[in-house]
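>>> missing the sequence, but the structure's below:
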């Protein structure tokens, strides 16, 4: 892009952990950011699952540039070996970071980005395209404003865009009409939503850490709420991938999560339906009937509610006018696809990567954080921090720093080749926005090592 746009800000979409880390790295390099967050506070998506405990300790959850901004204020990083809840991540890290003058004066809350384009050039126009800044359309308080930007980093995540529970990636018949019977991927079973689940029959659909979190919370609830019944439906023929590597997992909370889920399933406290294909959802008074098929028989179960923990997919509507190079299967940057393919990688085996693999045909536009993984389920928070560090270096003209990427991720203790040996559909054991460990009397644990993912993701069925 022409240097005439250098005075314009870099628009960062989303004020979650990765978005605020992007702002910190840009500020550190003398590049002006403008952070746009649709929620009324930073970390709005994280706050939605604030009751869940990450399975990655604080040492993986604080970005280095953000830490360098915070430390001069007297802020002290929490115990690096402690596992924070989502609420603690927001209260103890994101909120103090956003309150810094360097950040808060560059932050717009309650502002939703609805479209991005090259100024004066739709997607089809090539002549002079690279010389045009980006035009970012923002809606706030009912008012529409266009902001010009030298570059855009989309870290908006995937939390608001869950996969349907129907077969083949399509909604089941009646799924939208009966949405009132469905919950999001991480209901607060032991807290805010207890009354809905206590003494009722719940069907959990999905085979990622979000599903595991909810299942173990329901198991704990059943110990004190008679009549609480749990059914679990997965598309694959084995749950071994989610049961994980146990003591071999370098994130102990993640390993314990799988071990506890395995024990609860084998003991009969959870009824597991394998190779489930959900075709229709029908409301029947206060209950809902879920029908379809398994490999050998008809699937027909009537429950009180369904927890959709099938993962997430990226919202690409706002980038329709941007020239992107996305993988046709995972909807992630094409150069990244081979590195994160859940058929071959878990969250501990994804190589370090940065700006070079995240760039698109429209120079200066990047998708980072969980959204950069498209439908792959392997995303870890530390990965997003390294992504935006590299992107900020590139935007500042430091090519060497942008290309020098490093990432030390904890191994999962299980790999897709092990899973394939059992005849299971291979997929990563990672999570993209929330892994969780349930301890009796303690909050659940989710994983930033986080895995709220997508298509056939950590959280897909």
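Perfect, thanks for sending it. These numbers come from a predicted model, not from an experiment.
>>> C-alpha from now on. contacts and neighbour counts both.
Noted.
>>> Strands along the stretch 101-250 of the chain, start to end?
107-108, 111-118, 134-140, 143-149, 151-154, 182-183, 201-205, 229-233 (DSSP state E, counting those that start in this stretch).
>>> The last one: how far from the chain's middle?
If you compare the mean C-alpha spot of strand 229-233 with that of the full chain, they lie 24 Å apart, counting by CA atoms, centre = their mean, to the nearest Å.
>>> Presented hereafter is structure B, for comparison with structure A:
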């Protein structure tokens, strides 16, 4: 059913998928209202602008957004080039957000705290589908404001809700109190955050690409700054899956990543502790101690939580959602993205019908639509919002006609050992070309790591 009233469609989040959603809505003649918690569009990506993506530009831009930009004389980056997070912002997302058609509808410093129906909670059914949404926002000045909406597209991502350090999916005892000793999930240890790590002991927690990224960069810092100590704690009994296939790996960059990390561990540059499920964290005397469930302890100055992410569902409590019980994605999508059984190369393209909830005209899109699964791709998010915009416009045929065309590889990833489309970070002397495996056309790459765009299954720490 088409959105026919004069209220806007609220888009939560001004990251790549949220801005793309607004572009598609505008093309459909539907008024968007974009609410971004950060001070600027793409505020989450700004936190890891130092990371270079593994996927080239041709898969990182949305067609409707490009059409808006092209009308202003914007020149698209070279399609085969690999952008950093900063380049993704500076060359694409910031210019897109600055367009009058987008900027006039973008509210920054607007954190959505709740979504419901006007005048009714989730227990009320009568006239529910025709009742406007109410979106409550906490503004940067400390005030609260309510917006009414004809529909809501939640593209808020998962960057702000990392998985905890503790076992069983819960924060470790004392984790909140030790927050001053816990960094962001992808710190810039060779740049912006260098002072926090140089000459200090860092414990990296996690067994995914984000952990590998930081471990290699910390090892480079340790080679430059005496007294820098690199410790790696994982919950599993072995780091073999992180090391991958080495020289026999079908993907050269992936094999080099594993080989280099293994060499750092074997040389003692990285101090590995396996079977270290964190039960407690305690800060004292300017340092922090981590205690494993078996009683072992590690001391550090700073902890890097490379533990993966999960969706913030609290703000959606008053909506009628249907979520997969395992990965917390829309129920129909959940079984198709479960990382125990699928990589992104085996996830079928999908749109509004698969993303729908019992709450009519409400959609979760982008990385948040994948819940706790780690295999989300930007190109997938762009196809999601194209389909959702078509559905909201009443064009069911377009909504149901999947148009996603990924590389021949399927740009697949579910974990460190099966990753193609992952971010890359500078590593001296490790330039390579991908070949074979799940990746089709060769692309020059460096060692690959995931980020907030498409993170590895680092929750298995």
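Yep, it's here. These numbers come from a predicted model, not from an experiment.
>>> Now tabulate the strands of the stretch 101-250 of the first structure in a markdown table and tack on distance to residue 326 of the first structure and mean neighbour count.
As requested, those are exported to a markdown table (distance: least, CA to CA, whole Å; neighbours: other CA atoms under 10 Å):
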| stretch | distance to residue 326 of the first structure | mean neighbour count |
| --- | --- | --- |
| strand 107-108 | 29 | 22 |
| strand 111-118 | 17 | 20 |
| strand 134-140 | 19 | 20 |
| strand 143-149 | 22 | 16 |
| strand 151-154 | 14 | 24 |
| strand 182-183 | 30 | 16 |
| strand 201-205 | 28 | 24 |
| strand 229-233 | 31 | 22 |
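>>> out of these, nearest to residue 312 of the first structure?
Among those, the nearest to residue 312 of the first structure by CA to CA is strand 201-205 (13.1 Å).
>>> quick one: that closest one to strand 229-233, angle?
Between strand 201-205 of the first structure and strand 229-233, the angle comes out at 20 degrees (axes from the mean of the first three to the mean of the last three CA atoms, to 10 degrees).
>>> Against which helices or strands is strand 201-205 of the first structure packed?
On a contact count with 3 or more CA pairs under 8 Å, 6 or more residues apart in numbering; DSSP states H and E, strand 201-205 of the first structure meets helix 209-222, strand 229-233, strand 298-303, strand 305-308.
>>> so which of those is the most packed in?
For these, the largest average neighbour count (mean count of other CA atoms under 10 Å) is found in helix 209-222, namely a mean of 27.
>>> average gap between that one and the second structure?
By mean CA distance after the TM-score superposition for the first structure, the fitted helix 209-222 of the first structure averages 1.1 Å away from its aligned residues in the second structure.
>>> ok, back up a step: and residue 346 of the first structure, which of the strands of the stretch 101-250 of the first structure is closest to it?
Of those, nearest to residue 346 of the first structure by CA to CA is strand 201-205, at 21.0 Å.
>>> related to what we said a few turns ago, can you redo the helices and strands packed on strand 201-205 of the first structure as TSV with distance to residue 50 of the first structure?
Listed next are those as TSV, based on distance: least, CA to CA, whole Å:
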stretch	distance to residue 50 of the first structure
helix 209-222	13
strand 229-233	23
strand 298-303	27
strand 305-308	17
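>>> Ok, which of the ones you listed comes nearest residue 392 of the first structure?
So among those, helix 209-222 is nearest, using CA to CA, at 31.0 Å.
>>> Work out the gap between that closest one and the centre of the chain.
Centroid separation between helix 209-222 of the first structure and its chain, computed with CA atoms, centre = their mean, is 19 Å.
>>> before we move on, the earlier item: okay if I get the strands of the stretch 101-250 of the first structure as JSON lines plus distance to residue 18 of the first structure?
Formatted as JSON lines, the strands of the stretch 101-250 of the first structure follow (distance: least, CA to CA, whole Å):
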{"stretch": "strand 107-108", "distance to residue 18 of the first structure": "14"}
{"stretch": "strand 111-118", "distance to residue 18 of the first structure": "17"}
{"stretch": "strand 134-140", "distance to residue 18 of the first structure": "20"}
{"stretch": "strand 143-149", "distance to residue 18 of the first structure": "19"}
{"stretch": "strand 151-154", "distance to residue 18 of the first structure": "10"}
{"stretch": "strand 182-183", "distance to residue 18 of the first structure": "26"}
{"stretch": "strand 201-205", "distance to residue 18 of the first structure": "28"}
{"stretch": "strand 229-233", "distance to residue 18 of the first structure": "32"}
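>>> Among those strands, which comes closest to residue 458 of the first structure?
strand 201-205 (12.2 Å).
>>> The closest one vs the second structure, average distance?
So strand 201-205 of the first structure averages 0.8 Å relative to the second structure (mean CA distance after the TM-score superposition for the first structure).
>>> what angle do that strand and helix 209-222 make?
Using the same axes, to 10 degrees, strand 201-205 of the first structure lies at 160 degrees relative to helix 209-222.
>>> And the contacts of strand 201-205 of the first structure?
Contact partners of strand 201-205 of the first structure, identified using CA atoms under 8 Å, 6 or more residues apart in numbering, comprise 165, 211, 214-215, 227-234, 303-310, 460-461.
>>> repeat for stretch 336-350 of the second structure
Applying CA under 8 Å, 6+ apart, the contact partners of stretch 336-350 of the second structure are 327, 370, 373-377, 380, 383-384, 402, 404, 409-415, 418, 438.
>>> Tell me which residues touch residue 321 of the second structure, please.
330, 357-359.
>>> mind listing which of those are in helices?
Using DSSP state H, no member of the contacts of residue 321 of the second structure falls in helices.
>>> Compare these and tell me which has the most neighbours.
Neighbour tally across the contacts of residue 321 of the second structure (other CA atoms under 10 Å): the maximum, 24 neighbours, falls on residue 330.
>>> what about the equivalent of residue 374 of the second structure over in the first structure, neighbour count?
By TM-score structural alignment, residue 374 of the second structure lines up with residue 377 in the first structure. Counted with other CA under 10 Å, the neighbours of residue 377 of the first structure add up to 37.
>>> wait, is residue 377 of the first structure part of a strand?
No - the assignment for residue 377 of the first structure, made by DSSP: H, G, I helix; E, B strand; the rest coil, is coil rather than a strand.
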